[in-house]
Each structure stands twice: as C-alpha cells, then as structure tokens.
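Asks: fold the following, please.
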Amino acid sequence: MSTWSIAGTLTPIPATEHTELVAEPVAKVLATLGEPVGLVEIDPELADTAQFCATYSSPLSASANCVVVAGKRAGQTRYAAALVLATTRADVNNVIRRRLDVRKASFAPMAEAVELTGMEYGGITPIGLPEEWPILVDKAVADSPELVIGSGLRKSKLLVTGAALAALPGAEVIEGLAR
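Replies: Predicted coordinates for the structure are as follows:
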C-alpha cells in the first residue's frame, strides 16, 4: 500500500529505506515481509497510543498494541506477544493463559520485555520478536486493512496491514483474544 489513510498529519516513508529509525531486530526482518511497510517519524515523548493519535490525527481504531506476556510451567518461563486493537484489551487471564498452557499469565516486567526483545518499552512490535515466541493476533487486527504499530523504538511508528501481521512467522490469529 503506497498511501496510508491512517497516517494523519504525518508523511509516511518506506520502512525498508530507513532502518535507522527502527530497532535492530525489526530492521533485520523488514525486508522479509511480503508487502510494503510504511514508517513515520514522531516525537518519542508522544509514542503512547492515545497521545500519538491525538497529536498526529491518526484514528485510535487503526492502532494496534503489542504486549509481552509471560507465564511459568514446570519451572520454565513461557513468553508470547499479543497484538490487539488499541480500543480493546488482551484477555491475558483466559485466552492467553490457556494458549501458553500455564497456571497464571501476566504482562512481562518492563525490564525483562526490553531485554528479551531488544526494543524500547512503549515501542515493542511483533516484527522482529524472538523466533520461539508465539505471536497471538486478535482476529480484528488480522482483518484490519491499515494499522499503526510500534517500530521497536519510541521515535517512530510502522504502518502495516493486518494481513502482513497475520503472516508473520509464529503468528496465530485468535478470535476473541481481545475484549
């Protein structure tokens, strides 16, 4: 997609041509995606979804948030990334807990999420996550024609299609992942 209607007041550029604006693990994967990914540079202080949308006139309904969830089973920590629309919340205690096959699941601590992903907190994205992690994608995200997601850094955002996210290695589209 060459024109992104969700960019608001920002002018998108091709992400593959500006990998200096994304986290290193994200840069390594961008070229392998099957379709174009847009990139917008932003003020890092305005990276939180609500502030980003309000400042840059991007619709909240077109933003997706990626959260890192952890749970333990037999002394081993299991991780997953969950991708849900910003207008919803990930169902950590039921859907994600069952998918991870753990007794209790919760958001991974900030320092742990940052260390394991190689990304900045508030910019974590499903693109470039550790290969062994499942990427749980809410069906509403997968069905979205255009989405704004993190870039791994707070100073930019990626513009992608839900289909591109659903096609990521390790991605599983789940109906009812979000509430």
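
Asks: please make it C-alpha for all contacts and neighbour counts, starting now.
Replies: Fine.

Asks: grab the nearest non-local neighbour of L46.
Replies: Computed as CA to CA, 6 or more residues apart in numbering, the closest residue to L46 that is not its neighbour in sequence is F52, at 5.3 Å.

Asks: so who does the nearest residue to K104 once chain neighbours are set aside touch?
Replies: Excluding the flanking residues, the one nearest K104 by CA to CA, 6+ apart is G71, at 5.8 Å. Each residue near G71 by CA atoms under 8 Å, 6 or more residues apart in numbering is listed here: T77, R78, Y79, R97, L100, V102, R103, K104, A105, S106.

Asks: one more, so I can put them side by side:
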Amino acid sequence: MSAEGTLTWTSAHQHPELLAAPVAAAIDAVPSARVAEIDPGLADTAAFCEAYGSAPEHSANCVVVAGRRGGEVRRAAVLVLATDRADINNVVRRHLDVRKISFAPMDEAVELTGMEYGGITPVGLPEGWPVLIDEGVLAAGDVVIGSGLRASKLLVAAAELAAQPGAEVLDLAIG
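Replies: The predicted structure follows:
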C-alpha cells in the first residue's frame, strides 16, 4: 500500500476550489502539494484509507489542542501518523508549558482555523500557532493530510511541513 492509493492526484496549486480558503492562501509554501477529491463521508482516516487503498502509515491526522497558563490560552496543531497516538497530556502539555491541555472543542477549532472538522490541516493555520509534528510523520516521507475540507485530501512531502514557520518536530507518539 502506498500513500497515493487508488486516487488521482493533481497539483493543489491548480485546484484551489478543492481547498479551504486559508489552505488555498497558504498552499504556495508547500510546493509538493497534490490534491485529490474524495467522498466527504469517507474523510475520516480509517474509512479513507480503506476506501482508497491509502496506507495508514502514510496518513497523518491533525488535531487542535488548547491549554491555559496564567489566564492565557495557548493553542497548537499536533500532527501524528494515523497508526500512532500523540502524547497530548505529557509531551505536548509540557512543550506548551500549560497546566492542563485538551482537544479544542469542535466549533472552536472550526471557527479559528476556517476549516471543516475532519479536514483540519497544518497548512494555513492562524499565524503564530505552533505546529508540533511527530518524528514518525517526517520519517514517513510523503503523507496524506486534510485539505481543510472533508471533500478532498492533500498529499505532501512531510519535510515541507516541517520547514513551515512555527513547525517543530518532536517525539510525540505514545508507544
């Protein structure tokens, strides 16, 4: 199984209609980005990988987390392979230097990112947000990530994600 699976991928730069507005505005920073249209009902990672023959070890999930320290809310995006779980309560919490941390509520994540829930991606996030990328994502090479919409996916070189402003590669995976 490969990252590409059975989908036909085309340049994301030529198809902004398949991207959420903030993703389309930021896509030039990811030269390798290719996009494929999918059934929005199959956007969740397990269903996507099964339906389109894409390898879970080349599929990365992006979640938004929020924690507080001294009345200040600190948000970040966390990117981990679909085959792993991110250590949110220990590694991410300590890295953000917050007392408590949790996944951002769905409506808040959608409003702040301008992306659809289930399609949130590290490309086009609000300025200043850290993007914490697990080492396994970088090691995977090409990875499938969200496009900001549930109706498509992006295929990108993980190294390009790691080179983005605010991106940090850490050992985030549990197990």
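
Asks: any idea how far the residue nearest to L46 of the first structure lies from G123 of the first structure?
Replies: In this view, F52 of the first structure and G123 of the first structure are 12 Å apart by CA to CA, to the nearest Å.

Asks: between the two, which is the more surrounded one?
Replies: More crowded of F52 of the first structure and G123, by other CA atoms under 10 Å: G123, with 25 against 20.

Asks: ok so that one is a strand residue?
Replies: No: counting by DSSP: H, G, I helix; E, B strand; the rest coil, G123 of the first structure is not found in a strand; it is coil.

Asks: just tell me what T83 of the second structure corresponds to in the first structure.
Replies: Matched across to the first structure, T83 of the second structure falls on T87, judged by TM-score structural alignment.

Asks: secondary structure element for that match, which one?
Replies: T87 of the first structure is part of no helix or strand when elements are defined by DSSP states H and E.

Asks: I'd say it and P59 touch.
Replies: No: using CA atoms under 8 Å, T87 of the first structure makes no contact with P59, being 10.4 Å away.

Asks: more crowded one of those two?
Replies: Legend: neighbour count by other CA under 10 Å for T87 of the first structure and P59, higher for P59 (18 against 14).

Asks: what sits against the more buried one?
Replies: I6, G8, C53.

Asks: again, only using 6 Å
Replies: Counting by CA atoms under 6 Å, 6 or more residues apart in numbering, P59 of the first structure touches C53.

Asks: in what element of secondary structure is the residue mapped onto V23 of the second structure from the first structure found?
Replies: Alignment note (TM-score structural alignment): V23 of the second structure maps to V26 of the first structure. Counting by DSSP H and E, the element that carries V26 of the first structure is helix 24-30.

Asks: then P130 of the first structure?
Replies: Using DSSP H and E, P130 of the first structure falls outside every helix and strand.

Asks: what does it align to in the second structure?
Replies: So, by TM-score structural alignment, P130 of the first structure is matched to P126.

Asks: distance check, its match against V23 of the second structure.
Replies: For P126 of the second structure relative to V23 of the second structure (CA to CA), the value is 10 Å.

Asks: the more surrounded of those two?
Replies: V23 (25 against 14).

Asks: how about V73 of the second structure: what's its closest non-neighbour residue?
Replies: G67 (5.7 Å).

Asks: translate that neighbour into the numbering of the first structure.
Replies: Using TM-score structural alignment, G67 of the second structure pairs with G71 in the first structure.

Asks: pretty sure its match is in a strand, no?
Replies: Yes: counting by three-state DSSP, G71 of the first structure is found in a strand.

Asks: distance check, it against E132 of the first structure.
Replies: From G71 of the first structure to E132 of the first structure the distance is 15 Å (CA to CA).

Asks: go on, A47 of the first structure?
Replies: With CA to CA as the criterion, A47 of the first structure and E132 of the first structure are 27 Å apart.

Asks: neighbour count for those two, which is higher?
Replies: Counted by other CA under 10 Å, A47 of the first structure and E132 do not tie: A47 has more neighbours, with 20 against 11.

Asks: what does the more buried one correspond to in the second structure?
Replies: In the second structure, A47 of the first structure lands on A43 (TM-score structural alignment).

Asks: against R74 of the second structure, how distant is the residue nearest to that match when sequence neighbours are not counted?
Replies: Excluding the flanking residues, the one nearest A43 of the second structure by CA to CA, 6+ apart is R150, at 5.3 Å. According to CA to CA, R150 of the second structure and R74 of the second structure sit 26 Å apart.

Asks: I appreciate the help and will end here.
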